[in-house]
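# for reference, the sequence and a predicted model appear below.
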Amino acid sequence: MSRVRAQARSECINGQEMQNLNVGWIRNQLGLVSQEPVLFDLSIAENIAYGDNTRKVEEKEIIAAAQLANIHAFVDSLPNKYETRVGTKGTQLSGGQKQRIAIARALIRNPSVLLLDEATSALDTESEKVVQEALERAQKGRTSIVIAHRLSTIQGADIIAVMQSGSIVEMGTHSELMKLKGQYHKLYQTNR
């Protein structure tokens, strides 16, 4: 698969050339979950609702996003439930709990595209499993762009693009890339 194919895809969204689209509209289509989510010293509900600060987010939407993000049961077990404050930068929560709140925040606006930037890399194995389950649920029905070093998180992707020095060097499914015995195969063998 050529680099030209990858470049052609990056210039269009839904068949529309990107330079002809409204930047605000594009941003509203995106949801982001980064490696180290930024949480504010507010309640869990306020942190989730922050994902769409263009409107007042209803409580039922916050709960639905939390359920999809696999964090509702934990929040519901807290004495103050969704009104529990998370502390500065989320210090009252574990890494996995912060990530799942970040997932709920990303889902609150029902984005068409979900960007996952090393979303599980800072987690221990147990937390990674719970967060990965939440991410898999969150990705259903959406285009997802996953940036990952842990290849286990991307094996089921429709297309994997392997980058080296800022360029795409290989593209395909996990099995296609393994058959190539190229850079992806080498990375996979190293990370086992």
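On my side now, so go ahead. Numbers count the residues shown, from 1 in each chain.
# alpha carbons only for contacts and neighbour counts from here, please
OK.
# count of neighbours near residue 60?
9 (other Cα atoms under 10 Å).
# and residue 191, by the same measure?
By other Cα under 10 Å, neighbour count at residue 191 equals 11.
# what sits against it?
Residues near residue 191 by Cα atoms under 8 Å, 6 or more residues apart in numbering: 150-151.
# try this one side by side with the last:
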Amino acid sequence: GSRVGIVGATGCGKTTLLDLFMGLLQPVDGSVFVDGELLEGARLQAWQRAIAHVPQHVFLSDSSVAENIAFGVPPNEIDMGRVLEVSQRARVTEFVEKDLQSFNSTVGERGIRLSGGQRQRIGIARALYKQASVLVLDEATSALDNAMERAVMESIADLDRRLTIVIVAHRVSTLSDCDVIYELLGGRVVGQGTFDELMVMSPSFREMAQISERNH
């Protein structure tokens, strides 16, 4: 049920770390353990099923909003109650009611009818619909403005504490409520602590936070 943040400059190893965490890459040296068990075979498959991953660029099919949220579920088996619930949390309902009028409206090929921020919100709703036990947000709010990002992250923060959330964010302030943040540099962890702790003990983290605030 932890909220874990990962931060670092471009090329520091964040994507590689996430790929190892999700079992998409196998370590050349060492091993990956989850709850004390080696991540391999059936355990690896079960772990991957337990993860919902939201990338920076979300793939959308030329189908309805509801079908994109319940991605992979046959239309006649979609739980619309759950679609509406996760849409509220991911702030999808707002633009559907304003711009599309219905969850049955199509989004166009690769979501061309939507903005980048709207596509990201559907991606977050899709991950929440999956009801996974681990949610991985990989720059998943990069196209949202400050106010919308705060609203979405606050809603996600209110989710069941049995849900583990791993966040890679382009705005360092997004990680302020994380239980622990890992700062990466050159493929290594160079800092670990809460937001406030890293602001005190890590000059590089403090600089990233200040740059993030100036840019946004």
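All right, it came through fine. Since the model is a prediction, treat every value here as computed from it, not as a measurement.
# which elements pack onto the helix ranked longest in structure 1?
Longest helix of structure 1, by residue count under DSSP state H: helix 125-139. For helix 125-139 of structure 1, the packing partners by 3 or more Cα pairs under 8 Å, 6 or more residues apart in numbering; DSSP states H and E come out as helix 59-68, helix 95-107.
# secondary structure element for the residue nearest the centre of structure 1?
Nearest to the geometric centre of structure 1 sits residue 116, at 3.0 Å (Cα atoms, centre = their mean). Using DSSP states H and E, residue 116 of structure 1 maps to strand 113-117.
# and for residue 6 of structure 2?
According to DSSP H and E, residue 6 of structure 2 maps onto strand 3-7.
# what's the matching range in structure 1 for that strand?
For strand 3-7 of structure 2, there is no aligned range in structure 1, judged by TM-score structural alignment.
# against structure 2, where does the following helix or strand past the longest helix of structure 1 fall?
For helix 125-139 of structure 1, the following helix or strand on the C-terminal side (DSSP H and E) is strand 143-147. Mapped onto structure 2 using TM-score structural alignment, strand 143-147 of structure 1 covers residues 164-168.
# quick one: that stretch to chain centroid distance?
Taking the mean of its C-alpha atoms, stretch 164-168 of structure 2 sits 6 Å from the chain's own mean (Cα atoms, centre = their mean, to the nearest Å).
# what's the angle from the strand holding residue 6 of structure 2 to helix 146-157?
Strand 3-7 of structure 2 and helix 146-157 meet at an angle of 140 degrees, taking axes from the mean of the first three to the mean of the last three Cα atoms, to 10 degrees as the criterion.
# and the angle from strand 3-7 of structure 2 to strand 164-168?
Going by the same axes, to 10 degrees, strand 3-7 of structure 2 makes 20 degrees with strand 164-168.
# so which elements touch strand 3-7 of structure 2?
strand 164-168, strand 180-185.
# got TSV for these, with distance to residue 133 of structure 2 and mean neighbour count too?
Converted to TSV, those look like this (distance: least, Cα to Cα, whole Å; neighbours: other Cα atoms under 10 Å):
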stretch	distance to residue 133 of structure 2	mean neighbour count
strand 164-168	6	22
strand 180-185	18	21
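# in TSV, list those along with distance to residue 7 of structure 2.
Formatted as TSV, the helices and strands packed on strand 3-7 of structure 2 follow (distance: least, Cα to Cα, whole Å):
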stretch	distance to residue 7 of structure 2
strand 164-168	6
strand 180-185	5
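# quick one: which of the ones you listed is nearest residue 123 of structure 2?
Nearest to residue 123 of structure 2, of all the helices and strands packed on strand 3-7 of structure 2, is strand 164-168, at 14.3 Å by Cα to Cα.
# what about that closest one, how far off from structure 1?
In this overlay with structure 1, the average offset of strand 164-168 of structure 2 from its partner residues is 0.9 Å by mean Cα distance after the TM-score superposition for structure 1.
# check which helices and strands that strand sits against.
strand 3-7, strand 134-138.
# so the last one matches what in structure 1?
Aligned by TM-score structural alignment, strand 134-138 of structure 2 falls on residues 113-117 of structure 1.
# now the matching stretch on structure 2. Mean distance?
Looks like 0.5 Å for stretch 113-117 of structure 1 (mean Cα distance after the TM-score superposition for structure 1).
# give me the buried positions along that stretch.
Of all the residues in stretch 113-117 of structure 1, those buried under the rule 16 or more other Cα atoms under 10 Å are 113-117.
# kindly report the same for stretch 81-98 of structure 1.
Neighbour counts using 16+ other Cα under 10 Å place 81-82, 84-86, 90, 95-98 of stretch 81-98 of structure 1 among the buried residues.
# columns distance to residue 182 of structure 1 on top of those residues, output as JSON lines?
Shown next, in JSON lines, are the buried residues of stretch 81-98 of structure 1 (distance: Cα to Cα, whole Å):
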{"residue": "81", "distance to residue 182 of structure 1": "49"}
{"residue": "82", "distance to residue 182 of structure 1": "48"}
{"residue": "84", "distance to residue 182 of structure 1": "49"}
{"residue": "85", "distance to residue 182 of structure 1": "48"}
{"residue": "86", "distance to residue 182 of structure 1": "45"}
{"residue": "90", "distance to residue 182 of structure 1": "41"}
{"residue": "95", "distance to residue 182 of structure 1": "34"}
{"residue": "96", "distance to residue 182 of structure 1": "33"}
{"residue": "97", "distance to residue 182 of structure 1": "37"}
{"residue": "98", "distance to residue 182 of structure 1": "36"}
